[in-house]
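Asks: Could you look at this predicted model? Sequence included:
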Amino acid sequence: MRRTIPSLLAAVAVAFGAPAALAGNYEGCPAEITIGTEGAYPPFNYIGDDGELKGFDVDIAKALCEEMGADCTFETQSWSGIIPGLNAKKYDAIIASMSITEKRDEKVDFTNRYYKTPARFIAAKDMDVEISESGLEGKTVGVQRATVSADFVKDKFGDVANIQTYDTQEEATLDLVSGRVDLVVADAVKLKEGFLASDQGQAFEFKGPGFSDPKWFGEGIGIAVREGEDTLRECFNKAIAGIREDGTYDKISQDNFGMNIYGG
């Protein structure tokens, strides 16, 4: 039986001690992977009271690494610098609730999606507001900079609303509470499970529909790798399919949100 080149390399690795690049459950997948994430985007990725990284993105990353048989470490990076950090080889992949968009695809390569949720606006419960050009005219909207939500709100409502950008989503919601902005727009699950579930969030609610137009929000949330890293990208794709098939994905999603957020 003829062996492929990867099979021959794997055989040599077994004979002489497997190198990191060829270890793991999947042939040819790396044995060590460094994951870049923001660490400031609860409940998807954040640093807990114990100083450890937590959240859905982190749980998914660990499950994918276990599926591949790889040892994973994490590096935190501010959102605005997270793609430059990847391309500077500070880490091997980004798992940080990053939307797959054409603009980002010019700088990195993406896996298949691992979840898909809409963006929504929130405001004070007693505010009567329509999410439209006329309804948002003169309003101040808070949004995290360098996000798909920022691109969306600037393109869609930038001519009529005042757009205030922030380094983190939490800074935006703090200004909502203090009255410095009238509304905030972000991922609906992030807002529902994070801010709206908090004590401060009890006076606020969703306004208007969800938004998921691919023009701004792409095809969902994916894992970013450096351009040309096709082997690593396909290892992640296979692992995503694997944890969905064996029920691991659903358990993680249910544990974090009480529902499956993979999306249709």
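Replies: Perfect, I can see it now.

Asks: okay, CA-based contacts and neighbour counts for the rest of this
Replies: Noted.

Asks: can I assume Cys72 sits in a helix?
Replies: No. In this structure, Cys72 is strand, not part of a helix, as judged by DSSP: H, G, I helix; E, B strand; the rest coil.

Asks: My guess is it contacts Gly36. True?
Replies: No. If you go by C-alpha atoms under 8 Å, Cys72 and Gly36 don't touch, sitting 10.4 Å apart.

Asks: Looking at those two, which has the bigger crowd around it?
Replies: More crowded of Cys72 and Gly36, by other C-alpha atoms under 10 Å: Gly36, with 24 against 16.

Asks: Name the SS class of the more buried one, please.
Replies: Classified using three-state DSSP, Gly36 is strand.

Asks: same question, Lys90
Replies: Secondary structure, three-state DSSP: Lys90 is coil.

Asks: any idea which helix or strand carries the closest residue to Gln200 other than its chain neighbours?
Replies: Take Gln200 and drop its neighbours on the chain: the residue closest to it by C-alpha to C-alpha, 6 or more residues apart in numbering is Val177, 7.2 Å away. Element membership for Val177 (DSSP states H and E) is helix 169-178.

Asks: gap between whatever helix or strand comes next after that helix and the chain center?
Replies: Toward the C-terminus, helix 169-178 is succeeded by strand 183-187 as the next helix or strand (DSSP H and E). Relative to its chain's centre, strand 183-187 lies at 16 Å (C-alpha atoms, centre = their mean, to the nearest Å).

Asks: cool, stretch 23-37 as well?
Replies: For stretch 23-37, the distance to the chain centre is 19 Å (C-alpha atoms, centre = their mean).

Asks: Confirm for me that Arg145 is in contact with Asp167.
Replies: Yes. In terms of C-alpha under 8 Å, Arg145 counts as a neighbour of Asp167; the distance is 6.0 Å.

Asks: quick one: the residue nearest to the spatial centre of the chain from Arg113, how far?
Replies: The chain has Ser97 as the residue nearest its centroid, 0.4 Å off, counting by C-alpha atoms, centre = their mean. Look at Ser97 and Arg113: by C-alpha to C-alpha, to the nearest Å, they are 10 Å apart.

Asks: Put this next to the previous one:
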Amino acid sequence: MKRWYLALAALVALTLAAAPAQAGAVIDRVFAKKELVVATSGAYPPLTAVSKDGELIGLDVDIVKDLAQSLGVRLTLKRMPFERLVPAAAAGEVDLAIGGIGVTPQRNAKVYFAGPYFISGQTLLATQKVGAGIKGLDSVNQPGFSVSVAKGTTSEQAVRQVMSKAKIVVADTLDQALELLLNGQVKAMVADYPYCAVAAFRNPEAKLGTLEKPFTFEPLGIALPPGDPQWDNLVTNFLFNMEGGGKLNFLKNRWLKNPAWMRLLP
């Protein structure tokens, strides 16, 4: 029996030694087709949005443009609802998905994540009149307080955890959740801080404001199909070099600190 185990171990070792190193399925596909296929929602400004000309723009879009250029391949952007981004990456329908995707254990169990490339957090968006009465999360975790969130987001998860007593209204998209607030159908909206800041800028007549600090810590990452460590390694190192070289910080300043890009929106 001992001799049999030794023979089996030797056979396994020989097989592994003889197996050539191979690139993964995703990286092979990208270079074979000379195309990088990316899923994004176009509904999460300033990270991903649709311009008045119908083009996808934003911080995340610029990141994948740079990635495609560095690989010497063309970029194909596929717009899909936010809740489809991770499933599309998990199924290998796209080479990666990006667009304000929070890195959570539940999502990470389905896909690889490169990054984080951005640290965000959930905040509350409300009119200044409503905001004046908010002293903390206890003020909004009440049966008489209504709050809107987008379906399938970490915002929805956060609200169900910390505002379970409030009336939670789930919208299909972030923009629809915002409309509920602007139309007075809810008292507040919960979303990632960048989206809320842009919403306040774009709707000055509504006199909107946010909490001084986000109430969650949320790293954002790039979702990659599972099973291709080399592709994950490539995208991770691309982000590392982008940050170290200052390009990522340059793009963050462009999209997060300078409101000039808003004139591109419809």
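Replies: Good, I have the coordinates. Since the structure is predicted, the reported quantities are computational estimates derived from the model, not experimental observations.

Asks: returning to that earlier point: by how much does the helix holding Val177 of the first structure deviate from the second structure on average?
Replies: Here the mean offset of helix 169-178 of the first structure against the second structure after fitting is 0.8 Å, by mean C-alpha distance after the TM-score superposition for the first structure.

Asks: whereabouts in the second structure does that helix align?
Replies: Aligned by TM-score structural alignment, helix 169-178 of the first structure falls on residues 174-183 of the second structure.

Asks: Could you pull out the helices in the second structure for me?
Replies: 2-18, 25-33, 59-71, 82-90, 105-108, 128-131, 137-140, 154-162, 174-182, 193-202, 229-244, 247-256 (DSSP state H).

Asks: Any buried residues in the fifth one, and which?
Replies: Buried residues in helix 105-108 of the second structure, defined by neighbour count with 16 or more other C-alpha atoms under 10 Å: Arg107, Asn108.

Asks: and for it, what span of the first structure is it aligned with?
Replies: Counting by TM-score structural alignment, helix 105-108 of the second structure corresponds to 102-105 in the first structure.

Asks: top strand in the second structure by residue count?
Replies: Counting residues, the longest strand found in the second structure (DSSP state E) is strand 112-120.

Asks: So what touches that strand?
Replies: 103, 192-194, 214, 217-226, 232-233, 235-236, 239 (C-alpha atoms under 8 Å, 6 or more residues apart in numbering).

Asks: Please pick the buried ones from those.
Replies: Neighbour-count burial (16+ other C-alpha under 10 Å) applied to these gives 103, 192-194, 214, 218-226, 232, 235-236, 239.

Asks: Tell me which residues touch the aligned partner of Ala199 of the second structure in the first structure, please.
Replies: Using TM-score structural alignment, the equivalent of Ala199 of the second structure in the first structure is Phe195. Phe195 of the first structure sits next to Thr173, Gly201 when contact means C-alpha under 8 Å, 6+ apart.

Asks: again, only using 7 Å
Replies: Taking C-alpha atoms under 7 Å, 6 or more residues apart in numbering, we find Phe195 of the first structure in contact with Gly201.

Asks: The one 10 residues further on now?
Replies: Residues in contact with Glu205 of the first structure, defined by C-alpha under 7 Å, 6+ apart, are Ile122, Ala123, Ala124, Lys125.

Asks: let's see 8 Å
Replies: Residues near Glu205 of the first structure by C-alpha under 8 Å, 6+ apart: Ile122, Ala123, Ala124, Lys125, Leu196.

Asks: isn't the last one right up against Ala186?
Replies: No. Contact between Leu196 of the first structure and Ala186 fails when scored by C-alpha under 8 Å: they sit 11.9 Å apart.

Asks: ok, those two, which is more surrounded?
Replies: Using other C-alpha under 10 Å as the criterion, Leu196 of the first structure and Ala186 rank with Ala186 on top: 24 against 19.

Asks: Report the contact partners of that one.
Replies: Ala186 of the first structure neighbours (C-alpha under 8 Å, 6+ apart): Ala119, Arg120, Phe121, Val143, Gln144, Ser149, Gln169.

Asks: Apply 7 Å and report the result again.
Replies: Residues near Ala186 of the first structure by C-alpha under 7 Å, 6+ apart: Ala119, Arg120, Phe121, Val143, Ser149.

Asks: do you know how far Val198 of the second structure is from Leu75 of the second structure?
Replies: Counting by C-alpha to C-alpha - Val198 of the second structure and Leu75 of the second structure are separated by 27 Å.

Asks: follow-up on the earlier one: give me the mean distance between the match of helix 105-108 of the second structure and the second structure.
Replies: Averaged out, stretch 102-105 of the first structure is 0.7 Å away (mean C-alpha distance after the TM-score superposition for the first structure).

Asks: Asn249 of the second structure and Ile63 of the second structure: what is the separation?
Replies: 11 Å.

Asks: Looking at these two now, which is surrounded by more residues?
Replies: The neighbour comparison of Asn249 of the second structure against Ile63 (other C-alpha under 10 Å) goes to Ile63, with 19 against 14.

Asks: Aligned counterpart of the more buried one in the first structure, please.
Replies: Match for Ile63 of the second structure (TM-score structural alignment): Ile60.

Asks: Can you tell me how far its match is from Lys251 of the first structure?
Replies: Noted for Ile60 of the first structure: a distance of 10 Å to Lys251 of the first structure, by C-alpha to C-alpha.

Asks: cool, Val108 of the first structure as well?
Replies: From Val108 of the first structure over to Lys251 of the first structure the distance is 29 Å, taken as C-alpha to C-alpha.
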